[in-house]
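S.K.: just coords:
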């Protein structure tokens, strides 16, 4: 291709890091690192009929799609590639990104890793023995073909659900992606790999320990979330919003004193 964005604009963007960042939402150094890591996975062989699309262009097309949310039709006009070709490029490149980056950026925490996360929660929020905050997010999508209303959610748009556990500084620790948008958060959590493992006690959490600075009894490490989920030994939720006394209200809206949390764990 000699007239698309890659051939006409990319060289200019490379000379202007600020423009490159605005266009792909990524620095040149980060782009080069990604290309180095996934280049072989997305490389295709040339044929005697035509040259294959380079790994560089495949990555640019995918990053532009992810950064801007533009349609394949719009990208088709920019890159002079077929719509079905762009669809295939985005899918295969996203799979390559996931496979290459998963172990580095979403590794399953070890027992020491959970302890480090809990220590950070204690430092940032003064919430003891907390190893993650759980919530779900509806990601807006176009209705997949032949799915009826499976992806149509209560907010009146089509979506797929991202369920995630985040640490005290907001990066994800664990994610579960792809549940139908019509499913409510509580059911999503119970049926997701995350929920099943938490309720079964299979998250690899360290054993109970006393709260920092106390000589009290050992307390379990917990994940926190809103009141829509069923509580268990390693899942803590706030009191419901009705009929709260002073201590319960404090527990629900802000970091809690150890004695308040201890009382709430006696379920």
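M.R.: Received, thanks. None of these values were measured; they are calculated from a predicted model.
S.K.: all contacts plus neighbour counts: C-alpha atoms, from now on.
M.R.: Fine.
S.K.: now residue 167: how far from residue 115?
M.R.: Using Cα to Cα, to the nearest Å, residue 167 is found at 11 Å from residue 115.
S.K.: who touches both of the two?
M.R.: residue 131 (Cα atoms under 8 Å, 6 or more residues apart in numbering).
S.K.: before we go on, here's another structure to hold up against the first:
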């Protein structure tokens, strides 16, 4: 734009500045209260100072309210005491670690919202969210090593004995699968978390033993990812390939002292066939040996499905879509897996609900790689063993 003189330009510039100065400011909502009246009554009417004091006197009610015994609760409290302790200030007194743990356990156990915690414990909604995140992070950082076993040769042998006893599958050292954890659609995520079941989710990929205890977990994969893709990108697969999982060498098993059988992890048809990973035979026109193998493998594989069921029924946060940020959702899933193992070892007796009549009718044909010759040889060895050396009385009725 051309101006007749420098004075005209300065005049316009000054007028523009004056117009901007006179532009009305947006009305800001003034804070009415420093502390909400509901929160002010926390020490008198909050759950921690009312109901919690009562249930502490009844072991059965305490177990129902916190999903663990009082002894386990106190042990857990000691483990996270230091990282979750905050200093009091001149403005207000900090929330105790015991109350923080109780708030988090109720959130995970009931699947309630932060608004529900706000009214029940009389704390701010944002405070409830921060407490849950803080405690979940502390559980993963300070209880994980106690909850998850060190996977060495000795531990693998112990797990193998459990599967042999409870599922009649010798040399089995774990069952693997993935579980979709339902989420409210994450912001700016596109379709990455949208899975083949037509909802948004994050995948919990896990391995368990015959006591339904998780021995390995991988959390955070997109819902659109397949189980096989997650497995191939996991540290479990990496260690299996480079030989650092410390899996025992192939060895003879009961009834066949002349043949070496590999120690194997069992999975469904979504996984590849590897030397230390077995999956069902694919196809519809299977021989008797292959049908029987698929049945016997399904009995061992169901342990991971049962473990997921136990996890979701105890920590009912998984009964609804989780409505939090992705990072917090990941912390919640990890914390629940830690609590699952921690509580199961201390407070629960093993309940084997895998029935002898379990069939493999729900298995579907998959087009994944058939595996290398050594893997196929291991699969055929077990198929022959389950028919000719170690048959079960009821297996013919089940296939």
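M.R.: Perfect, thanks for sending it. This is a predicted model, so every value here is computed, not measured.
S.K.: TM-score for the pair, please.
M.R.: The TM-score (TM-score structural alignment, normalised by the length of the first structure) is 0.91; 264 aligned residues with a Cα RMSD of 2.1 Å.
S.K.: hang on, the earlier thing: so between residue 167 and residue 115 of the first structure, which is more surrounded?
M.R.: Applying other Cα atoms under 10 Å to residue 167 of the first structure and residue 115 shows that residue 167 carries more neighbours, namely 21 against 18.
S.K.: the more buried one -> the second structure?
M.R.: Matched across to the second structure, residue 167 of the first structure falls on residue 209, judged by TM-score structural alignment.
S.K.: now swap in residue 137 of the first structure and tell me
M.R.: Residue 137 of the first structure maps onto residue 179 of the second structure when the alignment is built from TM-score structural alignment.
S.K.: thought its match was touching residue 203?
M.R.: Yes. Taking contacts as Cα atoms under 8 Å, residue 179 of the second structure lies within contact range of residue 203: 5.6 Å.
S.K.: looking at the two, which is more packed in?
M.R.: Taking other Cα under 10 Å, residue 179 of the second structure and residue 203 do not tie; residue 203 has more neighbours (25 against 18).
S.K.: quick one: secondary structure of that one?
M.R.: strand (DSSP: H, G, I helix; E, B strand; the rest coil).
S.K.: wait, it touches residue 221, no?
M.R.: Yes. Residue 203 of the second structure is within contact range of residue 221, at 5.3 Å (criterion: Cα under 8 Å).
S.K.: need the contact list for residue 222 of the first structure.
M.R.: Counted by Cα under 8 Å, 6+ apart, residue 222 of the first structure has contacts 129-132, 233-236.
S.K.: check the mean deviation of stretch 56-64 of the first structure from the second structure.
M.R.: Superposing on the second structure and averaging over aligned pairs (mean Cα distance after the TM-score superposition for the first structure), stretch 56-64 of the first structure comes out at 0.5 Å.
S.K.: residues in contact with that stretch?
M.R.: With contact meaning Cα under 8 Å, 6+ apart, stretch 56-64 of the first structure is reached by 6, 23-24, 35, 39, 42, 70, 75, 79, 86, 89-90, 93-94.
S.K.: so that stretch aligns onto which residues of the second structure?
M.R.: So stretch 56-64 of the first structure sits over residues 98-106 in the second structure, by TM-score structural alignment.
S.K.: any idea how far the matching stretch is from the middle of the chain?
M.R.: 19 Å (Cα atoms, centre = their mean, to the nearest Å).
S.K.: only the buried residues of that stretch, if you could.
M.R.: Residues of stretch 98-106 of the second structure classed as buried by neighbour count (16 or more other Cα atoms under 10 Å): 98-106.
S.K.: return the residues in contact with the counterpart of residue 90 of the first structure in the second structure.
M.R.: In the second structure, the residue paired with residue 90 of the first structure is residue 132, using TM-score structural alignment. Residues in contact with residue 132 of the second structure (Cα under 8 Å, 6+ apart) are 100, 103-104, 107.
S.K.: helix/strand/coil for residue 132 of the second structure?
M.R.: Applying three-state DSSP: residue 132 of the second structure is helix.
S.K.: in which helix or strand would I find the aligned residue in the first structure for residue 243 of the second structure?
M.R.: The equivalent of residue 243 of the second structure in the first structure is residue 201 (alignment by TM-score structural alignment). Counting by DSSP states H and E, no helix or strand carries residue 201 of the first structure.
S.K.: next, count neighbours for residue 172 of the first structure.
M.R.: The burial count for residue 172 of the first structure: 16, using other Cα under 10 Å.
S.K.: for it, give its distance to residue 78 of the first structure.
M.R.: Distance from residue 172 of the first structure to residue 78 of the first structure, by Cα to Cα: 33 Å.
S.K.: and for residue 94 of the first structure?
M.R.: 20 Å.
S.K.: between the two, who's got more neighbours?
M.R.: Each of residue 94 of the first structure and residue 78 has its neighbours counted (other Cα under 10 Å); residue 94 has more, 18 against 14.
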